[in-house]
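In: Just to be clear, the model below is a prediction. Sequence and coordinates:
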Amino acid sequence: MKWKWLLSLVVLVVLAGCGGGPKKDVSIFILPSTGLPQNITEKMETDLQAKVGESPTVAVHSSPIYNDEKLLVEIAAGDHSLVILPKKNFEAFARQGSFVSLDDLFKPEDYPSGVVEAPVGDEKNPKMEKHLYGIPLGESKWLKDSGYKGEELYAFVHPRAPQMDKAKQVLQVLASK
């Protein structure tokens, strides 16, 4: 009986060691309405890391097929620092509130389509305020260089981004034209 317990412990330690390497500083989830093939997602990650430099490290995740449930799970889980979605999805989520204002990072007048009126403040007595919550990536050099040719996408910082400053740093690179 003792050897079974020891064997179980060894298996557990071995499996725990197979974690796939160190976690990246900034995780990005991108989901166009047509989905995104794995080879494009990998190219996006490689290209973005080259543009960002050694630090912060980035990981780009997507799904080959668009699925509303997948999108909801990814956003609710809060594992990603940045989320990139079609305009209709971005606006629907932004109007619910709780997004990170980007007014301190970008001029709202430079990205008027990313400005949304949303509830801000106390959950019981929210005030409606207009802020820049998303950056349209239609002119993004990163998307163009990666071979993406679909609809315009909007990038926003997840409110539970583990490293907010690094997420904003990467967003500035994504927005460059």
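Out: Nice, I can see it. These figures come from a predicted structure and were not determined experimentally.

In: make it CA atoms for all contacts and neighbour counts henceforth
Out: Will do.

In: residue contacts, the closest residue in space to Lys130 that isn't next to it in sequence?
Out: Computed as Cα to Cα, 6 or more residues apart in numbering, the closest residue to Lys130 that is not its neighbour in sequence is Glu117, at 4.1 Å. Shown in contact with Glu117 (Cα atoms under 8 Å, 6 or more residues apart in numbering): Arg95, Met128, Glu129, Lys130, His131.

In: Also Arg160?
Out: Gly78, Ser81.

In: can you check Leu82 too?
Out: Leu82 makes contacts with Val26, Ser27, Ile28, Phe29, Ala155, Phe156, Val157, His158, Ala161, Ala167, Leu171, as judged by Cα under 8 Å, 6+ apart.

In: rerun at 10 Å
Out: Leu82 makes contact with 26-30, 60, 75, 155-161, 164, 167-168, 170-171, according to Cα atoms under 10 Å, 6 or more residues apart in numbering.

In: Put this next to the previous one:
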Amino acid sequence: MEHKKDPYEILGVKKGDSESEIERKYFILSKRYKIEKSENPEADIETKIEELNWAYNVLMGGSTEKSEEEEINESSPILRKLGINQKKLSNFFHYYKFHILISIIVIVFVGYTVKGCITRVDPDFCIAFVGDYSYTDTLPLKEMILNEWTDVKEILIDGAILSEDNDPQLNYAMQMKAVVLFGAGDVDVFILDKTNFEKYAKQGAFISLDEIVDELNIDLERNKDYILKVEVGEDEGTAGEHLYGIDVSGSRLFSDNVITGDEKIAAIYTRTKRYDLSVKFLKLLLN
């Protein structure tokens, strides 16, 4: 199709805007058009999508207009034999590239999880990091814990890394992974940043630590931000404010920066099958 509009106007950007800004506007409009198409299938959204893809390609140093005959001649011989329009196929992958990426990440994660369930030794204890953290390998932390904790022989450490610096689609995939971690019910202790701690604590995801305050010598003043009133699942005996997490950011287990992140709040998951070990692990973090 012939495009007469200004690509800057189509994307709502100005000359001189960065590639990241062009990417951001493209993603916003792509998502908007997808919603419009789902809400009104009869509307001619495909034209808008083609214009959007064209404008994006032009501003990112990509395509120029070619005649239909030129496009056919330049198409892959295999695609021509199959009767597939190469331009439309390219537009499809370009428009849905993020969705395809997310699907691949989810499939790989599920496949890895299934494979792990089949091949790995069942862990004695499971820890998961959820929040704005950075790490490349959890083996050093695992070895540090096992060297000091004789109660367990095998530990599983997993996580969902949620950061504002992440690509939005990667963050979405990590949010889906966090849902899997909470839904599977295998994790004993979560370590979270403050934002994610409050989010999940208010959903009733963690056990009250009130009963072990004295045992672990927990400083309530220092951890006052983690004393919350949780409505979900509370009965008359548990109503009110309770301590659901403790600040372990200064734990010596994290002193070598194996897991980097400003906030580390430890909380025992309500579905843990190893409560006593969970309490011992909190004690190890605090010592």
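Out: Thanks, I have the structure now. Source: prediction; values computed, not measured.

In: one step back: now the buried members of the contacts of Glu117 of the first structure.
Out: His131 (16 or more other Cα atoms under 10 Å).

In: Please list which of the contacts of Glu117 of the first structure are preserved in the second structure.
Out: Among these, the ones still in contact in the second structure (both residues aligned by TM-score structural alignment, their matches' Cα atoms under 8 Å) are Arg95, Met128, Glu129, Lys130, His131.

In: I'd say the first one and Ala118 touch.
Out: Yes: counting by Cα atoms under 10 Å, Arg95 of the first structure touches Ala118, with 4.8 Å between them.

In: list residues touching both of the two?
Out: Met128, Tyr133.

In: And the strands in the stretch 51-200 of the second structure?
Out: 125-131, 155-161, 189-192 (DSSP state E, counting those that start in this stretch).

In: The first structure: matching residues for the first one?
Out: Meaning strand 125-131 of the second structure. Taken onto the first structure by TM-score structural alignment, strand 125-131 of the second structure occupies residues 26-32 there.

In: And the shortest one, by the same measure?
Out: The alignment of strand 189-192 of the second structure onto the first structure (TM-score structural alignment) spans residues 82-85.

In: what's the mean deviation for that stretch versus the second structure?
Out: Its aligned residues in the second structure lie a mean 1.0 Å from stretch 82-85 of the first structure after superposition (mean Cα distance after the TM-score superposition for the first structure).

In: Map Arg252 of the second structure onto the first structure.
Out: So, by TM-score structural alignment, Arg252 of the second structure is matched to Lys141.

In: That match reaches Met44, doesn't it?
Out: No: with contact defined as Cα under 10 Å, Lys141 of the first structure does not count as touching Met44 (11.0 Å).

In: Compare the two (neighbour count), which wins?
Out: Met44 (22 against 14; other Cα atoms under 10 Å).

In: Tell me the residue in the second structure aligned with the more buried one.
Out: Per TM-score structural alignment, Met44 of the first structure is aligned with Leu141.

In: Pull the contacting residues for its match.
Out: By Cα under 10 Å, 6+ apart, the contact list for Leu141 of the second structure reads Asn147, Ile157, Leu253, Phe254, Asp256, Asn257, Val258, Ile259.

In: Repeat that for Ala59 of the first structure.
Out: 23-29, 41-42, 44-46, 48-49, 80-81.

In: at 7 Å instead, please
Out: Under the criterion of Cα atoms under 7 Å, 6 or more residues apart in numbering, the contact list for Ala59 of the first structure reads Lys24, Val26, Ser27, Ile28, Glu45.

In: Across to the second structure, which of those hold up?
Out: On the basis of both residues aligned by TM-score structural alignment, their matches' Cα atoms under 7 Å, what survives of the contacts of Ala59 of the first structure in the second structure is Lys24, Val26, Ser27, Ile28.

In: could I get those residues as a markdown table with neighbour count?
Out: A markdown table is the format used below for those (neighbours: other Cα atoms under 10 Å):
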| residue | neighbour count |
| --- | --- |
| Lys24 | 13 |
| Val26 | 26 |
| Ser27 | 22 |
| Ile28 | 24 |
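
In: Skipping adjacent residues, who's closest to the residue nearest in space to the middle of the second structure in space?
Out: Closest residue to the average C-alpha location of the second structure: Met174 at 1.5 Å, with Cα atoms, centre = their mean. Nearest non-adjacent residue to Met174 of the second structure, counting by Cα to Cα, 6+ apart: Ala160, 5.2 Å away.

In: who's in contact with that neighbour?
Out: Taking Cα under 7 Å, 6+ apart, we find Ala160 of the second structure in contact with Phe129, Val130, Gly131, Met174, Lys177, Ala178.

In: Format those as CSV; extra columns: distance to Tyr8 of the second structure.
Out: What follows is the contacts of Ala160 of the second structure, written out as CSV (distance: Cα to Cα, whole Å):
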residue, distance to Tyr8 of the second structure
Phe129, 42
Val130, 39
Gly131, 36
Met174, 32
Lys177, 36
Ala178, 38
